[in-house]
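**Q** no sequence on hand, only this structure:
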């Protein structure tokens, strides 16, 4: 039985990420490819890990949060701890985004007020 393996360029092309990014995640201890001389050989597990990292980054998780979730991977438990932690992080991220949205809306009101004052002051200088 042969295992599917990937070179760094295969993985980069398939997941639309640079080889440099993959090396960075490796330096962070998040990927551990086999080595054949200078060549890195990535497994299907490495590919899944990289997909999880990229998904986590897309939804705003830090690398530390991504690493924590990856480290909780435990198929023997049905990944219950990983999934529960992921749900907690999703809820926290959602709350953070909702607060940012409120902050943005408040800032837009402040800009509207400043703009109205500027327009009024400009109208007075031309009158």
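**A** Right, received. Where do you want to start? Keep in mind it's a predicted model, so treat the numbers as computed, not measured. Residues are numbered from 1 along each chain as shown.
**Q** okay, CA-based contacts and neighbour counts for the rest of this
**A** OK.
**Q** okay, now residue 30: neighbour count?
**A** Using other CA atoms under 10 Å, residue 30 is surrounded by 22 other residues.
**Q** again but with residue 112, I slipped
**A** 12.
**Q** try residue 125
**A** Burial of residue 125 is recorded as 8 neighbouring residues (other CA under 10 Å).
**Q** is it in a helix, a strand, or coil?
**A** What DSSP: H, G, I helix; E, B strand; the rest coil gives for residue 125 is helix.
**Q** the longest strand in the protein is where?
**A** Ranked by residue count and defined by DSSP state E, the top strand of the chain is strand 39-43.
**Q** against that first model, consider the following:
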């Protein structure tokens, strides 16, 4: 595997924009080397991007992701796992509440659809 990656290579690999990668750099989540105006990303940066995107996909905030990365950098594997577990449990709770809300809304839509159908099929 190669040692360094360009911003274009990583943007293509992860199907994200260059702006997204620059934003993560501005936020201190990744730290590419600078060679003049070019950024060279390490394997470590690549792994962080993967972690960031996974965290975002499940709905974690950048603050949460930053905390997990900081624990990883400190080699606090047990602390990192405990923090991640807490975040995952909270996210699961949020998603389950949203699912209940969606189920209630869909049931209401079913009721309204049935009512509208019964009215629209009545002879005048």
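**A** Received it, and whenever you're ready, just let me know what you need. What you see is a predicted model; the values in this text were computed from it and never measured.
**Q** which strands or helices does the longest strand of the first structure pack on?
**A** Here strand 39-43 of the first structure touches strand 5-6, helix 8-15, strand 34-36, going by 3 or more CA pairs under 8 Å, 6 or more residues apart in numbering; DSSP states H and E.
**Q** compute the inter-axis angle for that strand and helix 8-15.
**A** Following axes from the mean of the first three to the mean of the last three CA atoms, to 10 degrees, one obtains 40 degrees for the angle between strand 39-43 of the first structure and helix 8-15.
**Q** state the span of the second structure onto which strand 39-43 of the first structure is aligned.
**A** Under TM-score structural alignment, strand 39-43 of the first structure corresponds to residues 38-42 of the second structure.
**Q** what comes up buried for the matching stretch?
**A** Buried positions in stretch 38-42 of the second structure, judged by neighbour count with 16 or more other CA atoms under 10 Å: 39-42.
**Q** so which of the residues you listed comes closest to residue 3 of the second structure?
**A** Set against residue 3 of the second structure, the nearest of the buried residues of stretch 38-42 of the second structure by CA to CA is residue 42 (6.1 Å).
**Q** what sits against the closest residue to the closest one other than its chain neighbours?
**A** Of all residues not flanking residue 42 of the second structure in the chain, residue 4 sits nearest, at 4.8 Å (CA to CA, 6 or more residues apart in numbering). Neighbour list for residue 4 of the second structure: 40-43 [criterion: CA atoms under 8 Å, 6 or more residues apart in numbering].
**Q** counterpart of residue 4 of the second structure in the first structure?
**A** Taking TM-score structural alignment, the alignment pairs residue 4 of the second structure with residue 5 from the first structure.
**Q** please apply the same query to residue 115 of the second structure.
**A** Using TM-score structural alignment as the criterion, residue 115 of the second structure maps onto residue 117 of the first structure.
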